[in-house]
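1. all I have is the shape, not the residue letters:
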């Protein structure tokens, strides 16, 4: 099971990377098998992404990052919030990915910011972005403000851990459902061994026969 983490933190150390690490650890604890985790640090790809917009072609390093993201079984995407939305670097990276490449892929979205007032950016910016890319975004999005990092286990001040646990369980459940052989892993239109009418031992009547039965007798 391949889990890819995209983090758009600009500083080192970064609160965005710290949140990404906590989410990754929570998800990997919950999946039924050992996860192969890859982290994509967008800060290291900023120049490569800019060159892609100018030339129209990704270089080897950016292409490798894109291939990791598109080949992942699940994705954790974390961005700092600037001016009430995701960072330009975060958006630019997902702009260079084909808009069909993430179709059906489970995604956990998260963000960091200086104040809780920007938490709705997850709903009005990040969730619509991944909905456009046709990814499957887990119900719980995780926002961490500066004050969230000071909690000491108090249920009234340390809600970040609870949000991380809930979001991680939702993503882990989707990842488990995508394991080969599960119904969720089959492509639309792919046949299964079970057909309508099997439960009652009935034969599936072809549509042509049904039409013939409706014709008046001569």
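-> Received, thanks. These figures come from a predicted structure and were not determined experimentally.
2. hey, let's count contacts and neighbours off CA atoms from now on
-> Fine.
3. now the strands for this structure?
-> Secondary structure of the chain (DSSP state E): strands at 2-7, 36-41, 74-82, 85-86, 106-113, 136-137, 142-145.
4. make a markdown table from these and add mean neighbour count and distance to residue 210 to it.
-> Formatted as a markdown table, the strands of the chain follow (neighbours: other CA atoms under 10 Å; distance: least, CA to CA, whole Å):
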| stretch | mean neighbour count | distance to residue 210 |
| --- | --- | --- |
| strand 2-7 | 23 | 47 |
| strand 36-41 | 16 | 51 |
| strand 74-82 | 25 | 44 |
| strand 85-86 | 20 | 55 |
| strand 106-113 | 26 | 41 |
| strand 136-137 | 22 | 39 |
| strand 142-145 | 24 | 53 |
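5. I'd like the ones you listed written out as CSV, with distance to residue 53 added.
-> Listed next are the strands of the chain as CSV, based on distance: least, CA to CA, whole Å:
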stretch, distance to residue 53
strand 2-7, 19
strand 36-41, 19
strand 74-82, 20
strand 85-86, 19
strand 106-113, 25
strand 136-137, 27
strand 142-145, 30
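6. for residue 60, find the nearest of these.
-> The closest of the strands of the chain to residue 60 is strand 36-41. By CA to CA, the value is 14.1 Å.
7. ok, the residue positioned nearest the centre of the chain - contacts?
-> Nearest to the mean C-alpha position of the chain, counting by CA atoms, centre = their mean, stands residue 107 at 1.1 Å. Residue 107 is in contact with 74, 75, 76, 77, 135, 136, 137, 138, 171, counting by CA atoms under 8 Å, 6 or more residues apart in numbering.
8. what separates it from residue 214, distance-wise?
-> 49 Å (CA to CA, to the nearest Å).
9. also residue 139?
-> Residue 139 is 48 Å from residue 214, by CA to CA.
10. these two - which one has more neighbours?
-> Using other CA atoms under 10 Å, the more surrounded residue of residue 139 and residue 214 is residue 139, with 14 against 8.
11. and here's the other structure:
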């Protein structure tokens, strides 16, 4: 299978990229796969130009082709807190959203039916609801098949108990979903040529022996 990791991290090194790498490693540990990583920070200018020019540049077009040809996606974004008094609400980054907006403009159906594992990184565990309040609705709208377990990693989660288990569970769900879809094959029709018994043979079976 082919997995594509879409990382919207901006820093180098990036905890967002690290989480994507760990999810990909866990998935390939359960089902062999080729992994390609798309770093959105390298495509920021071309993403912006897509909306002004009406078509993607070469590097962005290659990224779109990779997403289109993937058997499954791992998408990871840093959390952007929203200016609210509750200090809980947060969403995906603008770069992350712009990439998938531009992808949708190019091919509105590209993610339909495609398995997607959603993940995010942030500075505080209070923003973990971003998975269900922002990411899951986005990919449901794009008609992707979002795996049940999303992974959120706050600063205090790195090296702490619990993150590894969530990574393994989510990666296992993605690997199982991708493997299951890839093994689905159309069943032969019962009236196919190979299954038709010649009339002469059926008639002979009805005749009394001797």
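-> Okay, I see it. Everything numeric in this text was worked out from a predicted model, so none of it was measured.
12. need the TM-score from the superposition.
-> Once superposed, the chains reach a TM-score of 0.83 (TM-score structural alignment, normalised by the length of structure 2), with 179 aligned residues with a CA RMSD of 1.2 Å.
13. what's the residue nearest to the centre of structure 1 aligned with over in structure 2?
-> By TM-score structural alignment, residue 107 of structure 1 lines up with residue 116 in structure 2.
14. in structure 1, point out the residues matching stretch 168-178 of structure 2.
-> Under TM-score structural alignment, the match for stretch 168-178 of structure 2 is residues 165-175.
15. check the mean deviation of the matching stretch from structure 2.
-> Once fitted to structure 2, stretch 165-175 of structure 1 is off its aligned match by 0.5 Å on average (mean CA distance after the TM-score superposition for structure 1).
16. buried ones in stretch 122-129 of structure 1?
-> By 16 or more other CA atoms under 10 Å, the buried positions in stretch 122-129 of structure 1 come out as 122, 126, 127, 129.
17. need the distance between the two termini of it.
-> End-to-end distance of stretch 122-129 of structure 1 (CA to CA): 10 Å.
18. what's in contact with it?
-> So stretch 122-129 of structure 1 is in contact with 85, 86, 109, 110, 111, 137, 141, 142, 143, going by CA under 8 Å, 6+ apart.
19. now swap in stretch 67-85 of structure 2 and tell me
-> Here stretch 67-85 of structure 2 has contacts from 1-9, 16-17, 19-20, 23-24, 87-93, 96, 110-111, 114-122, 127, 130, 174, 178, using CA under 8 Å, 6+ apart.
20. next one: it to chain centre, how far?
-> Taking CA atoms, centre = their mean, to the nearest Å, one finds the center of stretch 67-85 of structure 2 at 10 Å from the center of the full chain.
21. ok, stretch 118-125 of structure 2 next?
-> Worked out by CA atoms, centre = their mean, stretch 118-125 of structure 2 lies 17 Å from the chain centre.
22. and the helices in structure 1, which stretches?
-> Remark: helices assigned in structure 1 by DSSP state H are 15-30, 46-55, 60-71, 88-95, 121, 127-132, 159-177, 207-214.
23. let's have those helices in JSON lines, adding distance to residue 81 of structure 1.
-> Below are the helices of structure 1 laid out as JSON lines (distance: least, CA to CA, whole Å):
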{"stretch": "helix 15-30", "distance to residue 81 of structure 1": "10"}
{"stretch": "helix 46-55", "distance to residue 81 of structure 1": "17"}
{"stretch": "helix 60-71", "distance to residue 81 of structure 1": "21"}
{"stretch": "helix 88-95", "distance to residue 81 of structure 1": "10"}
{"stretch": "helix 121", "distance to residue 81 of structure 1": "8"}
{"stretch": "helix 127-132", "distance to residue 81 of structure 1": "14"}
{"stretch": "helix 159-177", "distance to residue 81 of structure 1": "17"}
{"stretch": "helix 207-214", "distance to residue 81 of structure 1": "55"}
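24. can you list the buried residues of stretch 122-129 of structure 1 in TSV and add distance to residue 148 of structure 1?
-> Shown next, in TSV, are those (distance: CA to CA, whole Å):
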residue	distance to residue 148 of structure 1
122	16
126	20
127	22
129	25
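25. grab the nearest non-local neighbour of residue 144 of structure 1.
-> Excluding its sequence neighbours, the residue lying closest to residue 144 of structure 1 (CA to CA, 6 or more residues apart in numbering) is residue 112, at 4.8 Å.
26. residue 14 is in contact with that neighbour, correct?
-> No. Using CA atoms under 8 Å, residue 112 of structure 1 is not in contact with residue 14, being 9.7 Å away.
27. about what we covered before: which of the buried residues of stretch 122-129 of structure 1 sits closest to residue 60 of structure 1?
-> Taking the buried residues of stretch 122-129 of structure 1 together and measuring to residue 60 of structure 1 by CA to CA, the closest member is residue 129, at 25.6 Å.
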